[in-house]
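A.B. asks: Here's a sequence, model it:
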Amino acid sequence: MRASALKGPVKNDGPNVEVDVYSFMTTTPNVLTDSINHERMLVLPSKEDEFETWLSGTPAEAFALARSFDPAAMRIVQSGFDKEDLLAA
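C.D. replies: Okay, here's the model as predicted:
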């Protein structure tokens, strides 16, 4: 399991600046995502109360959500080298 986060001002050979950052956590892949990355998959909160815990809970509560997502609730949309941009207008 891995987590990454960055808080507060960032300094890189100059004045402190505030930056917007994000973090994500990975866990053991399920059988569907294992074919893409056999080491890890994103933790995917899927219930309303899990979102609130993820955003506002304690670190221990957030880590308790770190589990593989149910592969039956997922589907492969595209695979292979010739993938189409499905979000293009």
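
A.B. asks: switch to C-alpha atoms for all contacts and neighbour counts from now on
C.D. replies: Will do.

A.B. asks: number of nearby residues for the nearest residue to Met74 once chain neighbours are set aside?
C.D. replies: Excluding the flanking residues, the one nearest Met74 by CA to CA, 6 or more residues apart in numbering is Leu32, at 7.9 Å. Leu32: 16 surrounding residues under other CA atoms under 10 Å.

A.B. asks: so how far is Glu61 from Leu32?
C.D. replies: For Leu32, the distance to Glu61 equals 26 Å [CA to CA, to the nearest Å].

A.B. asks: Next, the structure of the following sequence, for comparison with the previous one:
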Amino acid sequence: GEGGGGEGGETGDEPDAVETFSIVTTEPNDLVADLHHRMAVILDPDAGEEETWLHGGPDEAAALLDPYPSDDLTAHPVSTRVNSPSVDAPDLIEPVASD
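C.D. replies: Predicted coordinates:
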């Protein structure tokens, strides 16, 4: 499955142009399922998936929408500071003690 969301805004170069993006989602793998009912689609550049996504046909792109393997990901608790859009610091991804 797929879904998405995004933001857009006028660019400075062309007043009628709008830059947007989407986050394509899929069902979660086992690791993410405990946290949320969706997860972002993750492409494996070593497997050529970025190239396929950008230059392949629709059927090839659709084949990349499976959840990324849980074994290739790690998860740990992080600070609740990540919830504030005004905070942008490298330590936000550092593990913290879980409650």
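
A.B. asks: which residues sit in contact with the most centrally placed residue in structure 2?
C.D. replies: Nearest residue to the geometric centre of structure 2 (CA atoms, centre = their mean): Ala40, 3.8 Å. By CA atoms under 8 Å, 6 or more residues apart in numbering, Ala40 of structure 2 lies in contact with 23-26.

A.B. asks: Ok, Gly6 of structure 2 next?
C.D. replies: Gly6 of structure 2 neighbours (CA under 8 Å, 6+ apart): 20-23.

A.B. asks: Take the residues you listed and lay them out in TSV including distance to Ala89 of structure 2.
C.D. replies: TSV is the format used below for these (distance: CA to CA, whole Å):
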residue	distance to Ala89 of structure 2
Thr20	25
Phe21	23
Ser22	24
Ile23	22
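
A.B. asks: Name the residue most distant from the centre of structure 2?
C.D. replies: Distance to centre of structure 2, CA atoms, centre = their mean, peaks at Pro15 (28.8 Å).

A.B. asks: Pull the most distant pair out of the contacts of Ala40 of structure 2.
C.D. replies: Across these, the longest distance by CA to CA is 10.0 Å; it joins Ile23 and Thr26.

A.B. asks: any shared contact partners between these two?
C.D. replies: By CA under 8 Å, 6+ apart, the residues touching both Ile23 of structure 2 and Thr26 are 3, 40-41.

A.B. asks: Throw those residues into TSV and include secondary structure and distance to His76 of structure 2, thanks.
C.D. replies: Compiled in TSV, the shared contacts of Ile23 and Thr26 of structure 2 are given as follows (DSSP: H, G, I helix; E, B strand; the rest coil; distance: CA to CA, whole Å):
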residue	secondary structure	distance to His76 of structure 2
Gly3	coil	25
Ala40	strand	17
Val41	coil	20
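
A.B. asks: Tabulate those residues (TSV), appending distance to Asp71 of structure 2.
C.D. replies: Shown next, in TSV, are the shared contacts of Ile23 and Thr26 of structure 2 (distance: CA to CA, whole Å):
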residue	distance to Asp71 of structure 2
Gly3	24
Ala40	16
Val41	15
